[in-house]
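Undergrad: pasting a predicted model and its sequence here:
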Amino acid sequence: MSQRFLLITILITFCISNAQNNTKLDSINAEKRGLVSKKVLKTSLTTENIKIDGVIDESAWKSVEMASDFISFEPDNGNPIPQNRKTEVKILYDNNAIYISAVMYDENPSKILKEFVQRDNIGAADFFGIFINGFNDGQQDFRFIVSASNGQADCQASDNQGEDYSWDAIWESQTKITDFGWVAEIKIPYAALRFSPENKQTWGLNFMREVRRDRQKYTWTFIDPKIRTFIQQAGILEGIENIKTPTRLFFLPYSSFYLNADAQNKTKGTLKGGLDLKYGINDAFTLDVILIPDFGQTAVDQKILNLGPFEQQFNENRSFFTEGTDLFSKGNLFYSRRIGGRPSGRANLEINEKVSETPATVGLLNALKVSGRTKDGLGIGVLNAVTENTYATILDTITGQSRRQIIEPLANYNILVFDQRFNKNSSFSFINTNVTRNGSFRDANVSALIWDLNTKANTFNMQGNFKYSHVNNPNQDKNGISSYLEINKTSGKYRYGIGSDILTKKFDNNDLGINFQTNFYSLYANGSYRILSPNKQFNRFNLNTNFYNEFQLETGKIQTSNLNINLNIGSKKNNAYGMNVNSNPVETTDYYEPRTTGRYFIQPKRIGFGGYYSSNYNNKFAYDVDSNVSWSDQKGRNAINLSLSPRYRINDKISFIYKYNYSRNRNNKGFGTKINTDNNDLTPVDIIIANRNIISHTNTLTTKYSVNSNMNFNLSAIHYWSYSENKSFLLLQNDGRFTPYTGTVKNLNQDFSTWNLDLSYTWWFVPGSQVSILYRNNSFNEISDINKNYIKNYTNLINNEVLSHTFSISIKYFIDYNQAKNWF
């Protein structure tokens, strides 16, 4: 009897256990199929003081609801998280912040990766992230990520624009490695978030965890890779009610000291000070103001030998113009380097005068931005900046007297944006940019309508814009139009799309934006195939092709024709590799390289092949190799590019990365010079085309030593050398072809090199407050006589008279009004 009872008990226990497992799997599968509602996590109000120490011992944590049952995001999409890696997350809140505890189990705690790196760079480390959408509109996240070494990263993210790590918030975290895994405890003040003013809050919510050694990522809610959107597949956070958020008013005063020395040992010290201010107009809108700006410690622009017809575009390194500017980037009308960039005017010279000094940039007086979003999904942004009068110094070569002439007047730069989101996946936007310069200088105004529309199931997308530019020149106004329309299938293994652009000849947004080409229309198409889950051979497989044709608007001649095929693969060992075929299948007509209106030359057909390999960065030693070669349909014209980058991580604190780039363009054809046929500026000119070899070398070394997650030493050294050696000259004919040129041409060879070295120390001594010490050494050399000896080139660069040394110390201190008011 007892044996029969025991057998029945075992059978019942087995059935219940199996039913529970099946219920969990069925729940996950139902969630995959969209048959159940979104996951919901309920938070609770706490009156207890939550100490951010990585120890989850406050009594408030015991009674709050827990988020668990994570699901694999990649590479094994859709599988339940293994029981030995279960993850348990809880959220509490009060009137100041939300608090997150994350307990992450690991079967081998000793193998948890925990490299120390700078902020916003996870490195080789496990991480936990919380993704919050305060408006629950399915379109934008505020993401807060903490690594196992307590490194912090934060960003704003959208499905269309990706992650923007230039955005920084002030928040707290602490992690601890335990005998069962690791723990993260986080405090996110409401000032770091944006949400509507309702008494009862409903936020979009997701969590992500990565076990770095396996490159396995897990999320709280299932993310279906067949659908392009990530944010819309988040869960829900409920329970935050009737919060009384504190005043959002923050001050960031700073003081900087610069000691500059040039090659003549002339030393100059400069002391600067200023203030940044942030004010929360409400919980959704923020005012940012920068007074007396100091950008002395921003990264140096990496200039190159630019032989093309267009200006070189630089990255923005000034934090005010990178943080929280997602609204202002709508329509690609905002190139922030225009603010405080090169003067727009030139000096007018009299007989016997020359320019003795011209500033390279314009000084910024102040700037502000207001941005936020209403509860109905309307985003509003205003950015305004004012630059100062800028003068050139002109010297009379006979009398020796100098005078100053204004080349950039007091100018106001303004951007206004309205961005209406709807259906949790679509938006309409209006943006206007305006530049007004004092006096009889050029003014400009550009407006755009932008749309991004998706079907309810996120299977198809239609996007486009219509832009209108008006430039008020002292001599002649001009108006232009730019527009594009694109339709794409955005779900499933097979995806494709078609689109078209048109830009009229007089479209010009270059006062506050950047645009190189006008007077054309284009047609393009793309198609791709990808695996949605790993198979026996690959973790990731993506094959895509793109076709692009561009035609001159007035003549209909083809300006550009590209056909590209790309293959990208992720291996089971987390290495990445791929290859590509790129071609210009027909001859094209280049209207820009001759640098003369109405003239063009014929670019030949071309075909190229390339490939890359990137080994797993989890390994102490890893490397990247990238190369491509191409051949043109002209005798002896070819190109090769090679990049090699080994890296070595000694331990969790010290690492080195070296990168070498080499490129060679043989028998390249490009603009050389113009020669007046009758020595008369009003007569036609002969356009001389240079047949040249272009060689470039770039050596880059970066290394870091991290004392901890808040204190880092960094070294960056870059030597760039490129030269263009002319072999012969050609005369451009009216039909775009070339004939040999037998006349005399001055030496047009170019040898250009730069050296930049930055050695820095940064210490975040409290959240938001930083000490920065920087030593900078840089130089450049531009000559027409080429010396092909690499060592001599580098020696000449270091001994150049423009070699400069800068030593600077900057201290920034974050002041919260709510704390400061108690000081008095």
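TA: Arrived safely. Quick caveat, the model's predicted, so the values are computed rather than measured.

Undergrad: make it CA atoms for all contacts and neighbour counts henceforth
TA: Fine.

Undergrad: list the buried residues of stretch 149-164.
TA: Going by neighbour count (16 or more other C-alpha atoms under 10 Å), the buried part of stretch 149-164 is 149-159, 163-164.

Undergrad: same question but for stretch 769-788, I mixed them up
TA: 769-782, 786.

Undergrad: which ones among these lie within strands?
TA: 769-782 (DSSP state E).

Undergrad: put together JSON lines for the residues you listed, with distance to residue 428 on each row.
TA: Formatted as JSON lines, those follow (distance: C-alpha to C-alpha, whole Å):
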{"residue": "769", "distance to residue 428": "38"}
{"residue": "770", "distance to residue 428": "39"}
{"residue": "771", "distance to residue 428": "42"}
{"residue": "772", "distance to residue 428": "42"}
{"residue": "773", "distance to residue 428": "45"}
{"residue": "774", "distance to residue 428": "44"}
{"residue": "775", "distance to residue 428": "46"}
{"residue": "776", "distance to residue 428": "45"}
{"residue": "777", "distance to residue 428": "47"}
{"residue": "778", "distance to residue 428": "46"}
{"residue": "779", "distance to residue 428": "47"}
{"residue": "780", "distance to residue 428": "46"}
{"residue": "781", "distance to residue 428": "48"}
{"residue": "782", "distance to residue 428": "48"}
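
Undergrad: use this one as the comparison:
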Amino acid sequence: MIKSWLSFILMVAFAIQTFSQGTPNDTISINIRNKNFVYTVKKIKGSITLDGVLDETDWQTANRVENFRLVQPVDTGFAQQKSELMLIYDDKALYMAVIFYDTIPGKRIAESFRRDFAFNNNDNLLTVFDTFRDQTNGFSFGNSASGAIWDGLVSDGSVMNLNWDSKVELKVKDYPDKWITEMKIPFKSIRYPSKSQTWYANFGRLDLKSNEKSVWAPVPRQFPHASLAYTGVLKFDEPLPRPKTNFSLIPYLYGGYHQNFDAGENAGYRKDFGLDAKIGLGTSMNLDLTYNPDFAQVEVDQQVMNIDRFELLYPEKRQFFLENSDLFANYGETNTTPFFSRRIGLDAPVLGGARVSGKLGQDWRIGFMNMATEKTDAFAVRNFSVLSVQKKILSRSNLGFMMINKETLGEGSQRLFNRVAALDANLASRDNIWTGKVFYHRSFQPGNPD
């Protein structure tokens, strides 16, 4: 049964890869509020050393953005603290250099050196890239003045998922009157359409000493400056190259020895192994595989005191579930979500699974996941299958359909199942002034046809 499901997923992944290679590129007209904010990214042939010293010729000839616009405390005029931004790229990565001038005496605010730091408590740079130009989903990168990295996925136009980590590299260099960030973002760390030449993007700065939040493309102050409804336009000199197959493998091997000498028992040995793998399918899809996973490397949950009768829904931090997680997790509302991935593996170890997700064409997103948990004294082998399809409508809205199946792979009366069908409409205006959600979910299980 499990092998059959795995074979099916691999065939689906191959078909999706073939289809995605023919995805039309850059056929969407530029019809966004900040369409007049255009930055041309030059392609380079030289090499860039990440040292915070912008002495390479390519930086000297790059186009330069100056004078960010205020978001807070007011959203009119320019920030008093000057900012400069430059972007260049080669066949492997996008490079960004930012100069943040600081004329106010005193130390720069750096609360933590931890990755994905608290945004509002540190002087920082924050960027968002809407690579598919749907004004709904994107990638976010940034750093604090102390050099801590910030990276995450953007969904629903501005919602950040900071549990996703990439391979971004950066160097921060301090000067008495400014601090400089030099950053490298490998193309294989993100997803974008084949032969893409135009992205949407925005770049922001938070300066706590001056109490200024500023951006390149203007954003009204009632919205986060990472809002994808208010991005500008990035134009690359040439279509972006298709990166080499993005493949990562994380195996583990476990061994142990134990013996109770007092009881006179013989020595006992424990051994186990497993792996996680991620395979890029073109530039817009990815396949995740796992066998007998070990989640020991996952960060522990932050303790929360619960004083009501409702269960806590801790965020998913397992890498297998993270990329395109909104395709599965954003149905319904917080207390009525039909699928919560943290339940898989909660009461029985995960045996294995596969997951394919990403973008198809201009308007479609798809996700399919199949996992199985091991047989225990309390539970038989169980299978979890989820299919999610999302279609973009209007400028920033979408329709989504999801089918969930949880089934016990036993014999006779033990073969139980629970299935849920979900239909969601997520609505958002072009300027993000109004948003709404309508959904209908229905469950099915043996002995309960209603």
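TA: Here it is on my side, so go on. Because the structure is predicted, anything quoted here is derived from the model rather than measured.

Undergrad: tell me, what residue is most central in structure 1?
TA: By C-alpha atoms, centre = their mean, structure 1 has its centre lying nearest to residue 164, at 6.3 Å.

Undergrad: go ahead and confirm that residue touches residue 157.
TA: Yes. Residue 164 of structure 1 lies in contact with residue 157 (C-alpha atoms under 8 Å); the separation is 6.1 Å.

Undergrad: restricted to strands, list the buried residues of stretch 149-164 of structure 1.
TA: 152-158, 163-164.

Undergrad: does whichever residue in structure 1 pairs up with residue 383 of structure 2 count as helix, strand or coil?
TA: Under the alignment (TM-score structural alignment), residue 383 of structure 2 maps onto residue 412 of structure 1. Put simply, residue 412 of structure 1 is strand when judged by DSSP: H, G, I helix; E, B strand; the rest coil.

Undergrad: share the number of residues neighbouring the nearest residue to residue 412 of structure 1 once chain neighbours are set aside, please.
TA: Excluding the flanking residues, the one nearest residue 412 of structure 1 by C-alpha to C-alpha, 6 or more residues apart in numbering is residue 386, at 4.7 Å. A total of 20 residues lie near residue 386 of structure 1 under the criterion other C-alpha atoms under 10 Å.

Undergrad: same question for the one 3 residues further on.
TA: When counting by other C-alpha under 10 Å, one arrives at 17 neighbours for residue 389 of structure 1.

Undergrad: ok, the one 4 residues further on next?
TA: Applying other C-alpha under 10 Å, we find 17 residues neighbouring residue 393 of structure 1.

Undergrad: does it touch residue 404 like I think?
TA: Yes. Counting by C-alpha under 8 Å, residue 393 of structure 1 does reach residue 404; the two are 4.6 Å apart.

Undergrad: list the contacts for the aligned residue in structure 1 for residue 173 of structure 2?
TA: Under the alignment by TM-score structural alignment, residue 173 of structure 2 pairs with residue 176 in structure 1. Going by C-alpha atoms under 8 Å, 6 or more residues apart in numbering, residue 176 of structure 1 touches 54-55, 148, 182-184.

Undergrad: of those residues, which is the nearest to residue 322 of structure 1?
TA: Residue 322 of structure 1 has its nearest neighbour among the contacts of residue 176 of structure 1 in residue 148, at 27.3 Å by C-alpha to C-alpha.

Undergrad: for the equivalent of that closest one over in structure 2, grab the count of nearby residues.
TA: Using TM-score structural alignment, the equivalent of residue 148 of structure 1 in structure 2 is residue 145. Neighbourhood size, residue 145 of structure 2 [other C-alpha under 10 Å]: 23.

Undergrad: please apply the same query to residue 8 of structure 1.
TA: 12.

Undergrad: with the one 5 residues further on instead?
TA: Applying other C-alpha under 10 Å, we find 12 residues neighbouring residue 13 of structure 1.

Undergrad: wait, a helix at it?
TA: Yes. Assignment of residue 13 of structure 1 by three-state DSSP places it within a helix.

Undergrad: which of the contacts of residue 176 of structure 1 sit farthest apart?
TA: Taking C-alpha to C-alpha, no two of the contacts of residue 176 of structure 1 sit farther apart than 55 and 148, at 14.1 Å.

Undergrad: host element of the aligned residue in structure 2 for residue 464 of structure 1?
TA: When structure 2 is aligned by TM-score structural alignment, residue 464 of structure 1 is paired with residue 438. Secondary structure assignment for residue 438 of structure 2, by DSSP states H and E: strand 435-444.

Undergrad: for that strand, buried residues please.
TA: For strand 435-444 of structure 2, by 16+ other C-alpha under 10 Å, it's 441, 443.

Undergrad: and that strand, how far from structure 1 on average?
TA: Strand 435-444 of structure 2 differs from its equivalent in structure 1 by a mean of 1.7 Å after superposition (mean C-alpha distance after the TM-score superposition for structure 1).

Undergrad: and that strand, what does it pack onto?
TA: Strand 435-444 of structure 2 sits against strand 417-428, with contacts defined as 3 or more C-alpha pairs under 8 Å, 6 or more residues apart in numbering; DSSP states H and E.

Undergrad: ok, which stretches of the stretch 301-450 of structure 2 are strands?
TA: All strands of the stretch 301-450 of structure 2, identified by DSSP state E, counting those that start in this stretch, fall at 350-360, 364-373, 382-393, 397-408, 417-428, 435-444.

Undergrad: wait, doesn't residue 187 of structure 2 sit right on residue 90?
TA: No. Contact between residue 187 of structure 2 and residue 90 fails when scored by C-alpha under 8 Å: they sit 9.6 Å apart.

Undergrad: when these two are compared, which one has more neighbours?
TA: residue 187 (23 against 18).
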